[in-house]
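Student: how would this look folded up:
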Amino acid sequence: MEKTRQRAPKRISTILVRPQPGKKSRALVQCGPIVVPAAIGRTGRSILKREGDGATPVAAMKLLYGFRRGERPQRLTTPLALSRIRSGMLWCDQAENANYNRLVKAPFKPSHEELKRKDGLYDVCLVMDWNVSSRARHRGSAIFLHLIRPGYQPTDGCVAVKPQDMRRMLPHMRKGTVVRVL
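Tutor: As a prediction, the model looks like this:
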């Protein structure tokens, strides 16, 4: 009997995020042949992204790395580096702080987001290079590709997809894969 070898998923160099006509906070994400609905910023897209504006930046952003919840069992296959989210992991979103748009640890008094969320949005959370490698104050922070709220509720500027859609796309993502928001 002949063994069948499973082929590695095709590497996708660019993931496209196209606006959905008539709905400023909705989009379609295309990862190779996979096309899935998504939620984007509550105010839609912007070429002039600012901290707190609720917009998803119109940009080409490389995937850097990601986070996953370890205590919630799920099988994730991806060549992208995923770190386990632990209690006390935070992301600074206070523009005046030296740690702006960086991972920080609790206790941390300046404004921040918790990565270990009760709502599960960051059970899989991929960091896109928006204002990370080269930071500028007030240009926006915590722009992630993460899981969606029920009913495709808008994000604060991120791109969000269903858990099953994230699992389908993850095998094609690597460090440097570009997420291009049109």
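Student: alpha carbons only for contacts and neighbour counts from here, please
Tutor: Will do.
Student: ranges for the strands of the protein?
Tutor: Listed from the start of the chain, the chain has strands (DSSP state E) covering 14-20, 23-31, 34-39, 45-46, 56-57, 60-69, 82-85, 89-92, 103-105, 112-114, 124-128, 144-147, 159-161, 178-181.
Student: let's see this one next to it:
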Amino acid sequence: MTRVLAAGLVLMTGTLLPAPAHAQIPVGAAASVTTVTLDGVTVRLKAGTTQVVTVNHTRGYRARVLLWRASAEGWQRRLETTGRIGYGGLVVGRLRQQGTGTTPLGTYRLRSSFGTHARTPAWDLSHRVIRAGDYWVQDNQSAFYNRYRNKARGGFRWWLPSSNDNSSERLRDYRQQYEYAIVTGFNYAAQVRHRGSGIFLHVNGSGATAGCVSAPRRFLRALMNRLDPDRVPVIAIGR
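Tutor: Now for the predicted structure:
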């Protein structure tokens, strides 16, 4: 059950939380701050960041996932749930290798979203509805590596079988997980081939992910309603 607490914190797990936690550093000082620690996770702030999702590994492939928002008093928790990471565990982002099932440690922008639903007025992130022929490119020989692209536009070997190291992900094959999906900035701005493609925050599947972070459907839906690109949202993954 989703519960709304007096302080505005929405809990997605059914267990009451303590009063909202605040970071040590006031938001007014953010211009001079490059890092902050939230729920034990080191967050490397971008200029203007006032929304943060932290992912704190707890055990196995489980993690505590929190949404934080900056206020005049500091950073306050707004959402909490139990999420999942990759079957290969966690790895330093720059050392990650494609196909290892590892989730990259570090702080990354939450850039945009895609999924099976049309954008609603409450969603501020740039959003795409999954169409027939849409892929996430994982072909290391493609100029569109780590990008959303339809096979009709060409530029990648969409026909490669899933057993091939350069096969891309047909998004319609993951209707449950990608009902709501948020694109992270891991290996996005300056793609390094073989480091990994398609690290998202998405709806839970049946178990661990292949490197993404996943969370319950209701959490993703609530998060989509709150993320604001003007707040420069980031995800910080720690252990």
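Student: Include mean neighbour count and distance to Ala136 of structure 1 when you put the strands of structure 1 into CSV, please.
Tutor: Converted to CSV, those look like this (neighbours: other Cα atoms under 10 Å; distance: least, Cα to Cα, whole Å):
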stretch, mean neighbour count, distance to Ala136 of structure 1
strand 14-20, 20, 24
strand 23-31, 21, 25
strand 34-39, 20, 25
strand 45-46, 20, 16
strand 56-57, 27, 14
strand 60-69, 21, 15
strand 82-85, 17, 25
strand 89-92, 21, 14
strand 103-105, 16, 16
strand 112-114, 18, 17
strand 124-128, 24, 15
strand 144-147, 25, 17
strand 159-161, 27, 21
strand 178-181, 21, 20
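Student: Please tabulate those strands in CSV, including the columns distance to Arg167 of structure 1.
Tutor: Shown next, in CSV, are the strands of structure 1 (distance: least, Cα to Cα, whole Å):
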stretch, distance to Arg167 of structure 1
strand 14-20, 15
strand 23-31, 12
strand 34-39, 11
strand 45-46, 25
strand 56-57, 22
strand 60-69, 12
strand 82-85, 13
strand 89-92, 23
strand 103-105, 24
strand 112-114, 23
strand 124-128, 9
strand 144-147, 10
strand 159-161, 10
strand 178-181, 16
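Student: how about the ones you listed, which one is nearest Met169 of structure 1?
Tutor: Closest of those to Met169 of structure 1 is strand 23-31, at 6.5 Å (criterion: Cα to Cα).
Student: Which residue is the nearest non-sequential neighbour of the counterpart of Arg128 of structure 2 in structure 1?
Tutor: Correspondence of Arg128 of structure 2 to structure 1, assessed by TM-score structural alignment: Ser83. Spatial nearest neighbour of Ser83 of structure 1, excluding adjacent residues (Cα to Cα, 6 or more residues apart in numbering): Phe67 at 4.7 Å.
Student: ok, the one you found - contacts?
Tutor: By Cα atoms under 8 Å, 6 or more residues apart in numbering, the contact list for Phe67 of structure 1 reads 82-85, 122-126.
Student: picking that back up, dump the residue contacts of the match of Arg128 of structure 2.
Tutor: Ser83 of structure 1 neighbours (Cα under 8 Å, 6+ apart): 66-68.
Student: Of the residues you listed, which is the nearest to Arg75 of structure 1?
Tutor: So of these, ranked by how close each gets to Arg75 of structure 1 (Cα to Cα), first place is Arg68, at 10.7 Å.
Student: give me every residue that touches the residue nearest in space to the middle of structure 2.
Tutor: Centroid-nearest residue in structure 2, with Cα atoms, centre = their mean: Leu201, separated by 3.1 Å. By Cα under 8 Å, 6+ apart, the contact list for Leu201 of structure 2 reads 181-184, 212-215.
Student: export those residues to JSON lines and tack on distance to Arg64 of structure 2?
Tutor: Formatted as JSON lines, the contacts of Leu201 of structure 2 follow (distance: Cα to Cα, whole Å):
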{"residue": "Ala181", "distance to Arg64 of structure 2": "18"}
{"residue": "Ile182", "distance to Arg64 of structure 2": "17"}
{"residue": "Val183", "distance to Arg64 of structure 2": "19"}
{"residue": "Thr184", "distance to Arg64 of structure 2": "18"}
{"residue": "Cys212", "distance to Arg64 of structure 2": "14"}
{"residue": "Val213", "distance to Arg64 of structure 2": "11"}
{"residue": "Ser214", "distance to Arg64 of structure 2": "11"}
{"residue": "Ala215", "distance to Arg64 of structure 2": "9"}
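Student: and which of those is nearest Val43 of structure 2?
Tutor: Taking Cα to Cα as the measure, Val43 of structure 2 lies nearest Thr184 of these, at 14.5 Å.
Student: From Gly211 of structure 2, how far out is that closest one?
Tutor: 12 Å (Cα to Cα, to the nearest Å).
Student: Identify the contacts common to these two.
Tutor: Ile199.
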